[in-house]
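Asks: Output the structure for:
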Amino acid sequence: TGESFDWALAVEAKKFGLPIILSGGIGPDNIRDAVSAVKPFAVDVNSKVEIRPGKKSPELIKRLRDALNSLY
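Replies: Alright, predicted model coming up:
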């Protein structure tokens, strides 16, 4: 849907000891905050890196990668 998910719920879910795959409205502008807050096993991105439905933007993907790389 491209709508942001309440990441606090994912933080609570981690208490069960299961790997978290974070998704929901994650893109280049908020992935650092999401990953820092939740520390997920994986992140699923889709619509926030598209220029139109089904068409990924190389520039948005690069920005997403750069944002993630800045965390490590």
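Asks: alpha carbons only for contacts and neighbour counts from here, please
Replies: OK.
Asks: what's the longest helix along the chain packed up against?
Replies: With secondary structure taken from DSSP state H, the chain has its longest helix at helix 58-69. Contacts defined by 3 or more CA pairs under 8 Å, 6 or more residues apart in numbering; DSSP states H and E place helix 58-69 against helix 31-38.
Asks: Another for comparison:
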Amino acid sequence: MITIKVDRGVCQGYGNCVLADSATFDLDDEGLATLKAEQVGEDRLAAVRRAAYDCPTEAIALIESDPT
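Replies: This next block holds a predicted model:
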């Protein structure tokens, strides 16, 4: 399981996360990133990592939990 955190104080609303993974990320009325899901499984890992990598302000943090 992967936990996702978005630092809205750092987010500048570029929307790269939504372009990379619209199933997990969205933009609110202020144009800042929001999460559709705070945790995703391994099947979404590649898309979530791409969204974090594509964020120019590094507002997305991924926390991978130990499966045991």
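Asks: Report the TM-score for the pair.
Replies: The TM-score (TM-score structural alignment, normalised by the length of the second structure) is 0.27; 41 aligned residues with a CA RMSD of 4.2 Å.
Asks: tell me the angle the longest helix of the first structure makes with helix 31-38.
Replies: 40 degrees (axes from the mean of the first three to the mean of the last three CA atoms, to 10 degrees).
Asks: For helix 58-69 of the first structure, list every residue counted as buried.
Replies: 60, 61, 63, 64, 67, 68 (16 or more other CA atoms under 10 Å).
Asks: ok, so of the residues you listed, who is nearest residue 38 of the first structure?
Replies: Nearest to residue 38 of the first structure among those, counting by CA to CA, is residue 68 at 13.5 Å.
Asks: wait, what's in contact with the closest one?
Replies: Residue 68 of the first structure makes contact with 31, 32 under the criterion CA atoms under 8 Å, 6 or more residues apart in numbering.
Asks: switch to 10 Å and redo it
Replies: 28, 31, 32, 33, 35, 36, 62 (CA atoms under 10 Å, 6 or more residues apart in numbering).
Asks: can you check residue 69 of the first structure too?
Replies: Residue 69 of the first structure is in contact with 32, 63, counting by CA under 10 Å, 6+ apart.
Asks: tell me the SS of residue 46 of the second structure?
Replies: Three-state assignment for residue 46 of the second structure (DSSP: H, G, I helix; E, B strand; the rest coil): helix.
Asks: what's the neighbour count on the closest residue to residue 22 of the first structure other than its chain neighbours?
Replies: For residue 22 of the first structure, ignoring the flanking residues on the chain, the nearest one in space by CA to CA, 6 or more residues apart in numbering is residue 43 at 4.7 Å. Residue 43 of the first structure sits with 15 neighbouring residues when counted by other CA atoms under 10 Å.
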